[in-house]
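Chemist: attaching a predicted model along with its sequence, questions to come.
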Amino acid sequence: MGSAVATPTLETETLTESITPSAAAATADNALGERFTKADIVRFMLGFLICGLLWVVPFAASSQVLLPQRFRDEGFANPTALIAQLNAVGAAVALIANLVFGALSDRSRSRFGRRTPYMVIGSALAGLSLFLAALAPSIPLILLCWAGFQLGLNALLAPFLAVLSDRVPDTKRAQMSAAYGFGVTIGSTLGTIVGAWFITNQLTGFIIAGIALGIAGLATALTWPKEPSAANMPHVAFSVRSLLMSFKPPTQNCGDFYKALVGRLLIMLGYYMIISYQLYVVEDYIGQDAQTAAATIALVSVCSMVASLVSMVVSGPLSDKIGRRKPLVIACAVIIAIGFAVPFVWPTATAMYVFGAVAGFGLGIYNTCDQALNVDVLPSKEEAGKDLGILNLSNTFGQIFGPIVTSILFGVLGTYKPVFVLSIVALLASIIFIATIRKAK
């Protein structure tokens, strides 16, 4: 576990060294007219990594281990359906929050910048709500706290991801996406490990998770070069109608935008059908008790992390060098599907480790290239926050419908086997939409 903590520094250095020598000087202007120096590259990469790490650790620990185990330990009825309900409520909030905070940050004219205030306040709200979810004594209150968590989390993430369009030149976006992917990948593993460590002491685990999430926005903003003031940007006259129109989905030059949306939705749907129930898959499908299952999924996550980091080290610089995103995103869907097929045909703990490594390798490619692809298909740079918020609804809907589909199939058939089949079908169907995008290579 010590090596896992040290990995971000080592891998970030590897990516930084891959930048061409011309990046030693100012390399490009971003959308705000800032000069992009080598020092800026390093600071932005670290900021993307830190944010990914600090929000995913709490999310993975709470959603994949601590809350599912709490539901069983405290005797809540039908915990499998309760997880689906939890994800549905939280994701429904995220659906609205993504659009609202993306659009509001586009229109913000704060002297602290358009994105920074939302990131700082959003992460603090999310961290507090996550901690309160550990104390909530009833299902309605747990659901309310989880909704608050998703509200704050999306107030952080919608403006955060818009920075990729605002402040990062297009020649560096895959590398920044890779740095963010490092944080997400390492955070997923560490989150599962933290959850496993505290599976019998859940309150402490929730406290650690809440603190990490609560400081994510501030830590990221302090790591990045200071965002320029937005106070002097042209103001948009405020009215209820103009505010509502700012949430309007794009309607012109947007065919590729919606293909990327559907393709990403199918990848996330297939992914969350399995990942959201990882603990129960190991307990019920593989047949392990709670503590053994917690140790198993911790090791699965380590396998996934190592494989993801390897794939990101290669795919991030490769994508920027060849100027292509689509072949790599298609490859990620195929590889994840292959990983999911292993425990389907071989339901053992060893198969889960193979599943973690193979699917993790594919997910690493996804984390590296998908956000860069999303930025490439944006219809309007001026509305990047709102439009990226719409694209990120694919994650939201994946989180909503993935667990719901799994809950229905398991409730009717009493086995996770058909869940694996349908998740693989969804992953492979995404290829149809990604392959037909024309605006990006």
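Modeler: Sure thing, it's come through.
Chemist: only C-alpha atoms for contact and neighbour calcs from this point on.
Modeler: Will do.
Chemist: where along the stretch 1-150 of the chain do the strands fall?
Modeler: For the stretch 1-150 of the chain, strands defined by DSSP state E, counting those that start in this stretch occupy the ranges 28-29, 35-36.
Chemist: by contact count, what packs against the first one?
Modeler: In other words, strand 28-29. Under the contact definition 3 or more CA pairs under 8 Å, 6 or more residues apart in numbering; DSSP states H and E, strand 28-29 sits against strand 35-36.
Chemist: repeat that for the last one.
Modeler: The contact analysis (3+ CA pairs under 8 Å, 6+ apart) places strand 35-36 against strand 28-29.
Chemist: try it against this one:
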Amino acid sequence: MRFLALYALAAAGGSVSYAPFLSLLFPARVAAEWGDQGLQVLSLTAFVGAISASLANIAFGWLSDRTGGRRGWIFAGVILSGILLVAIQMVQDLTAIIAMIVIWQVALNMMLAPLAAWAGDCVPHEQKGTLGGLLSMSPAMGAVMGAIATVPGFLSVEMRPAFIAACVAVMVLPVVLLGRPRPMPQLMIDLPEDERMSDGHSHTQVVRMWIARLLVQIAEAALFAFQLFWFRSIAEDFTENDTALVFVLVLSGSVPMALLAGRWSDRIRRPVLPLEIAAGCSAVGLLFMGLSADIMSGVISYVFFGISSGVFLALHSSQTLRVLPRPSTRGRDLGLFNLTNTVPSLIMPWLALALVPVFGFDALFLVLGGLCALACLLLLTMRRL
């Protein structure tokens, strides 16, 4: 449990390393410096950053597999990404800024990819649900640190990236320097193909888990991007602060629910059952969102969906470690799973543009609800782990 606590702190530091910068600090700078061109600048950097992050995550996961150690990569990633985050603030030319963000994303994934794989090396299967519950705190911590960094009068604009970099180091380095997990040799052995198949670790299981996460991530990404527009389509006076409060409510509700669901799945030894329930509840929440006619029912439906999808994504992150077929390629394989976090940002805008202008948000929510229902069906019909 000591290692789990330090690891959960480090995972939260991983969220802090990118969430405040990408969601608050950099967009604010873009708006101030590029004005009407800000949307194009943000879209370009988001697209290039997503591609570089995806490739770097796979590469550093594979490198940490080949070298047989995770700590050194995590330590180097913390230091390099922190230095680059501060350096971005000093660059003025747009081309140079985009290049710096790409390099920063590479350094960031030097830390994130081995950190994710390390849990698979050290956390036994009977604690995977607990691990998933602890991981649910990461998005909330990213949001909290972003709010602290942007408190008016607390820090100058120039000091905010340095503050974030220092927080990341304080949160991640303790597990690298002080974490002493018990050896888990049973988690590091590549079983023969026939034993993996009999144990439920077939390629079909992996593909089902990958597709299920992708489907829920598409729905979650779409709601994150367009929730303010939808709320205002129901109530024109719904403000940005109202949306932020709803988002805080979702985050604060998903953490205890994920912790309870994770511990429950460990006790009953049904690791996929909470994922099935959460995916089904996400579909129901989206269905009610599509049927909502007033702001109160809309907010309640969104909170229900947000908590359900948050629980799903947190627990899925830990249970994925259970189905990966080969420990010797765990880091690389997790990098491939990480594509489910970046691919939705490429799919979601086109899906929204195709549906919302013609059919409205109701049609979008029904389609997204169908995706979550399909994810639930994929998990329900998967061989029991």
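Modeler: On my side now, so go ahead. Quantities reported herein were computed from a predicted structural model and do not represent experimental measurements.
Chemist: returning to that earlier point: most tightly packed of the strands of the stretch 1-150 of the first structure?
Modeler: Among the strands of the stretch 1-150 of the first structure, strand 35-36 has the highest mean neighbour count (mean count of other CA atoms under 10 Å), at a mean of 19.
Chemist: in the second structure, what stretch matches that strand?
Modeler: With TM-score structural alignment applied, strand 35-36 of the first structure matches no range in the second structure.
Chemist: need the helices for the stretch 301-441 of the first structure, in chain order.
Modeler: 326-345, 349-376, 384-391, 393-413, 417-435 (DSSP state H, counting those that start in this stretch).
Chemist: quick one: closest of the ones you listed to Leu82 of the first structure.
Modeler: Leu82 of the first structure sits nearest to helix 393-413 of all these, at 9.1 Å, using CA to CA.
Chemist: Glu283 of the first structure: which of the helices of the stretch 301-441 of the first structure is closest?
Modeler: Here helix 349-376 is closest among those (CA to CA), at 10.3 Å.
Chemist: the closest one vs the second structure, mean deviation?
Modeler: Mean deviation of helix 349-376 of the first structure relative to the second structure after superposition (mean CA distance after the TM-score superposition for the first structure): 3.4 Å.
Chemist: okay but Leu42 of the second structure is in contact with Arg29, surely?
Modeler: No - assessed by CA atoms under 8 Å, Leu42 of the second structure is found out of contact with Arg29, at 10.3 Å.
Chemist: neighbour count: those two, which is higher?
Modeler: Comparing Leu42 of the second structure with Arg29 by other CA atoms under 10 Å, the one with more neighbours is Leu42, at 17 against 14.
Chemist: wait, what's in contact with that one?
Modeler: Pro27, Val30 (CA atoms under 8 Å, 6 or more residues apart in numbering).
Chemist: any idea how far it is from Leu24 of the second structure?
Modeler: According to CA to CA, to the nearest Å, Leu42 of the second structure and Leu24 of the second structure sit 12 Å apart.
Chemist: same thing with Ala99 of the second structure?
Modeler: Taking CA to CA as the criterion, Ala99 of the second structure is separated from Leu24 of the second structure by 19 Å.
Chemist: roughly how far apart are Leu84 of the second structure and Ser17 of the second structure?
Modeler: Remark: distance between Leu84 of the second structure and Ser17 of the second structure (CA to CA) = 11 Å.
Chemist: so between these two, which is more surrounded?
Modeler: Higher neighbour count among Leu84 of the second structure and Ser17: Ser17, with 29 against 21, using other CA under 10 Å.
Chemist: just want the most central residue of the second structure.
Modeler: In the second structure, the centroid-proximal residue (CA atoms, centre = their mean) is Asn341; its distance is 6.3 Å.
Chemist: excluding residues flanking it in the chain, which one is nearest the aligned partner of it in the first structure?
Modeler: Taking TM-score structural alignment, the alignment pairs Asn341 of the second structure with Asn395 from the first structure. Closest residue to Asn395 of the first structure apart from its sequence neighbours, by CA to CA, 6 or more residues apart in numbering: Met268 at 5.9 Å.
Chemist: contacts only, for that neighbour.
Modeler: Met268 of the first structure neighbours (CA under 8 Å, 6+ apart): Ser394, Asn395, Gly398, Gln399, Gly402, Leu427.
Chemist: out of those, which are shared with the second structure?
Modeler: Among these, the contacts conserved in the second structure (both residues aligned by TM-score structural alignment, their matches' CA atoms under 8 Å) are Ser394, Asn395, Gly398.
Chemist: count of neighbours near the last one?
Modeler: Translated: Gly398 of the first structure. By other CA under 10 Å, the residues close to Gly398 of the first structure number 25.
Chemist: wait, it touches Leu266, no?
Modeler: Yes - the pair formed by Gly398 of the first structure and Leu266 meets the contact definition of CA under 8 Å, at 7.4 Å.
Chemist: now flag whichever of the contacts of Met268 of the first structure is closest to Ile121 of the first structure.
Modeler: Nearest member of the contacts of Met268 of the first structure to Ile121 of the first structure, counting by CA to CA, is Asn395, at 21.9 Å.
Chemist: all set, thanks.
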